[in-house]
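*Asks:* Just need the structure, nothing else, for what follows:
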Amino acid sequence: MYFPTAGIACHPLVPFAVAAGLSFFTSMGGISGAFLLLPFQMSVLGYVNPSVSATNQFYNLIATPSGIWRYRREGRLVWPLAGTIAAGTLPGVLVGAFVRIYLLPDPGHFKIFAGLVLLYIGLRLAVSVWQERAALGRRSGRRTADTWVGGCQTLVWNGREIRLRFQERDFALSTRSLLLLSLIVGLVGGIYGIGGGAIMSPFLVSLFGLPVYVVAGATLCATALTSFAGVACYWMLAPFHAGIAVAPDWRLGLLIGLGGMCGMYAGARCQKFVPAAVIKVMLVLVLCFTALRYLLQAL
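*Replies:* As a prediction, this is how the structure comes out:
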């Protein structure tokens, strides 16, 4: 099958199967899988023009609703987190689209940028996993948020703080800090074409100390909302850049989106049966491997 905007040809089952497999695992951590589909499209399929970012965000629009619906059905979608993250990432994603088109159109420079972002996320999450293991040894008699039991209760949600209760433990974070972090993450996510969830989820776990079970549904929800804005922005800018491909490749985006839809639903369904530590270690390995490969290719 030929994909005109991307300028590539491949068997349609290949991107569908890759999207389904990646999203199955990443959706357990509240990540759509778009951050891994980007290197697959660029390095394997040869899709390197700026519209790959828009296509990635279009994938999010198609794929994430199934995972969101599953998390919501099981009471694992924390609306205060989802709304606050979306409010911060939305303007950042719009600015990021301009940066991607005007400042980072070269594939080589973009790979360096993407590799550094992914490496930082991976190392940050690895430190978080190590700290949790050490803390677990110090509180050997206490219950930890390593499996999903019951629901997450919102205690406080206002302009100053968000306070949640999960498994008899309270988790508090500053609303303003979360909005500022979301804005920065949205900017990076808009440039990278991932909607921000792949960056926000590890930050919420490592920086704010939230359980992965609590953040997964919220980050997927925010990813869907910001990806819609990102796709719209790229689409509206396309007529002003006739010399380069800016708008999404709708055919490829729909194909990988359908694969992601299947994988995300299955991943959201299975998440509560997988230990949080396993999910985090898996994300660390994938993030670091992808980042190092990107940086080596750019050198």
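
*Asks:* C-alpha only now, for contacts and for neighbours.
*Replies:* Fine.

*Asks:* OK, contacts around L94?
*Replies:* Listed by C-alpha atoms under 8 Å, 6 or more residues apart in numbering, the contact partners of L94 are L187, G190, A229, G230, C233.

*Asks:* Quick check: buried residues in whichever strand or helix holds it?
*Replies:* Using DSSP states H and E, L94 sits within helix 79-102. Neighbour-count burial for helix 79-102 flags 79-82, 84-101 (criterion: 16 or more other C-alpha atoms under 10 Å).

*Asks:* Tell me where the stretch 1-150 of the chain has strands.
*Replies:* Secondary structure of the stretch 1-150 of the chain (DSSP state E, counting those that start in this stretch): strands at 2-3, 8-9.

*Asks:* Show me what the last one is packed up against.
*Replies:* Spelled out, it's strand 8-9. Where contact means 3 or more C-alpha pairs under 8 Å, 6 or more residues apart in numbering; DSSP states H and E, strand 8-9 is packed against strand 2-3.

*Asks:* So which residues make contact with the strand it packs on?
*Replies:* By C-alpha under 8 Å, 6+ apart, strand 2-3 touches I8, A9, C10, D249, R251, L252.

*Asks:* now the residues you listed as CSV including neighbour count and distance to V117?
*Replies:* Converted to CSV, these look like this (neighbours: other C-alpha atoms under 10 Å; distance: C-alpha to C-alpha, whole Å):
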residue, neighbour count, distance to V117
I8, 14, 27
A9, 13, 29
C10, 11, 29
D249, 21, 24
R251, 16, 28
L252, 25, 25
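
*Asks:* and these, which two are the farthest apart?
*Replies:* The most widely separated members of these, counting by C-alpha to C-alpha, are C10 and D249 (13.9 Å).

*Asks:* Which strands and helices lie in contact with the strand or helix carrying R165?
*Replies:* Applying DSSP H and E as the criterion places R165 in strand 161-166. With contacts taken as 3+ C-alpha pairs under 8 Å, 6+ apart, strand 161-166 sits against strand 152-157, strand 169-174, helix 175-192.

*Asks:* Next, the second sequence, to be compared with the first:
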Amino acid sequence: MEWFVLILIGLVAGTLGALIGLGGGIIVVPALLFFGTNTSLLQGITPQVAVGTSLFIMIFTGLSSTLTYMKHKTVDYKSGLIFFMGSGPGGIVGAWVNKALQMDEFQIYFGLFMIFVSFILIIRGRLKPLKLKQSGIQRTFTDAKGDSYVYGYHPVLGIGMAFVVGFISGIFGIGGGSLMVPAMIVLFLFPPHVAVATSMFMIFLSAIVSSMTHISLGNVNWLYAFALVPGAWVGAKVGAFINSKLQSQTLVAILRVLLIVIGLQLIYEGLAV
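*Replies:* Purely as a prediction, here's the structure:
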């Protein structure tokens, strides 16, 4: 039963993470905390273990979805590597800050963050690219229909934003795509599909660095991690495939409500301790 639950968590997290560009940690961490504190299925789950294990899983989620997006040629490798220059160090700093958080503090902060992510998902569909004068790096993308898109960003701004995203990822064990994808679309004029694909590529690289830090701190439950990997790998491929085929508004709407409910539950449990 324990393995079935973990594989299912990985499958759901991988699918939603790749579909929307979140990375999957926004599902894995609260799921591990829930089963670890409210049931007898998963033992020894602390905020640090939940985060460390989640980040290790995101290596495989990020790699699986990136390989799928590569086939559709929607990954901007250059931009992903530039953003990684910020998200990598940010993830290391976040991982070290995470070790100081107690269970009640983590639940409250993570609950608030999940509600914030839900708000971002609500407004993301209404966000329109800002007509900013782009300076620095200029990129062009031509989709399968032959439509061309021009986008760009200043490297310093891109790296700075990615550092914040990596820092949050290191603390909470999430991919950071919930923040990075809207920023890429609104501020840098990325086409949505390119933003999601590039976000997953950045998440893959950042998760390697962040998880290495958590591994050195002893924050990865290897038994749970290897049980989560198969579902996350398959789910990431499914999510990336769906993303390339249709607009996932219904699923996103369900996820918004789910995040608010889980966020409120985490805050309640944190305050009740």
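
*Asks:* Pick out whichever of the contacts of strand 2-3 of the first structure sits closest to A216 of the first structure.
*Replies:* L252 (25.9 Å).

*Asks:* residue in the second structure matching that closest one?
*Replies:* Aligning on TM-score structural alignment places L252 of the first structure opposite Y224 in the second structure.

*Asks:* Kindly report the same for R70 of the first structure.
*Replies:* For R70 of the first structure, the residue aligned by TM-score structural alignment is T68.

*Asks:* residues touching that match, list them.
*Replies:* By C-alpha under 8 Å, 6+ apart, the neighbours of T68 of the second structure are K237, A240, F241.

*Asks:* The second one matches what in the first structure?
*Replies:* What that stands for is A240 of the second structure. Match for A240 of the second structure (TM-score structural alignment): A268.

*Asks:* these two touch, right, that match and S27?
*Replies:* Yes: A268 of the first structure is in contact with S27 according to C-alpha atoms under 8 Å; the separation is 6.2 Å.

*Asks:* any common contacting residues for these two?
*Replies:* Counting by C-alpha under 8 Å, 6+ apart, the residues touching both A268 of the first structure and S27 are G67.

*Asks:* circling back to that earlier point, which secondary structure element contains the match of L252 of the first structure?
*Replies:* Assigned by DSSP H and E, Y224 of the second structure falls within helix 222-245.

*Asks:* So for that helix, what gets flagged as buried?
*Replies:* In helix 222-245 of the second structure, counting by 16+ other C-alpha under 10 Å, buried: 224-244.

*Asks:* before we move on, back to that, return the member of the contacts of L94 of the first structure nearest to M42 of the first structure.
*Replies:* Checking those against M42 of the first structure by C-alpha to C-alpha gives G190 as the nearest, at 16.9 Å.

*Asks:* quick one: what's aligned to that closest one in the second structure?
*Replies:* Using TM-score structural alignment, G190 of the first structure pairs with G170 in the second structure.

*Asks:* residue contacts, its match?
*Replies:* Counting by C-alpha under 8 Å, 6+ apart, G170 of the second structure makes contact with V51, L55, G90, G91, I92, V93, G94, A95, W96, N98, S210.

*Asks:* Rebuild those as JSON lines, extending it with distance to G160 of the second structure.
*Replies:* Below are the contacts of G170 of the second structure laid out as JSON lines (distance: C-alpha to C-alpha, whole Å):
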{"residue": "V51", "distance to G160 of the second structure": "23"}
{"residue": "L55", "distance to G160 of the second structure": "21"}
{"residue": "G90", "distance to G160 of the second structure": "9"}
{"residue": "G91", "distance to G160 of the second structure": "13"}
{"residue": "I92", "distance to G160 of the second structure": "15"}
{"residue": "V93", "distance to G160 of the second structure": "14"}
{"residue": "G94", "distance to G160 of the second structure": "15"}
{"residue": "A95", "distance to G160 of the second structure": "18"}
{"residue": "W96", "distance to G160 of the second structure": "19"}
{"residue": "N98", "distance to G160 of the second structure": "20"}
{"residue": "S210", "distance to G160 of the second structure": "17"}
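
*Asks:* farthest-separated two in the residues you listed?
*Replies:* Pairwise over those, using C-alpha to C-alpha, the maximum falls at V51 and G90, 14.9 Å.

*Asks:* roughly how far apart are the match of A240 of the second structure and L258 of the first structure?
*Replies:* As judged by C-alpha to C-alpha, to the nearest Å, A268 of the first structure and L258 of the first structure stand 16 Å apart.

*Asks:* How about F16 of the first structure?
*Replies:* Using C-alpha to C-alpha, F16 of the first structure is found at 7 Å from L258 of the first structure.

*Asks:* host element of the aligned residue in the second structure for T219 of the first structure?
*Replies:* For T219 of the first structure, the aligned position in the second structure is occupied by S199, per TM-score structural alignment. Using DSSP H and E, S199 of the second structure falls within helix 192-216.

*Asks:* how big's the offset between that helix and the first structure?
*Replies:* Taken against the first structure, helix 192-216 of the second structure registers an average deviation of 1.5 Å after superposition, with mean C-alpha distance after the TM-score superposition for the first structure.

*Asks:* on that earlier part again, take the strands of the stretch 1-150 of the first structure and write them to JSON lines, including distance to G33 of the first structure.
*Replies:* As requested, these are exported to JSON lines (distance: least, C-alpha to C-alpha, whole Å):
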{"stretch": "strand 2-3", "distance to G33 of the first structure": "21"}
{"stretch": "strand 8-9", "distance to G33 of the first structure": "21"}
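
*Asks:* Where does the residue nearest the centre of the second structure sit: helix, strand or coil?
*Replies:* Most central in the second structure under C-alpha atoms, centre = their mean is G175, positioned 2.3 Å from the mean C-alpha point. Using DSSP: H, G, I helix; E, B strand; the rest coil, the structure places G175 of the second structure in coil.

*Asks:* Return the residues in contact with it.
*Replies:* G175 of the second structure is in contact with L22, G23, G24, G25, I26, L55, M58, G166, S169, I203, A207, counting by C-alpha under 8 Å, 6+ apart.
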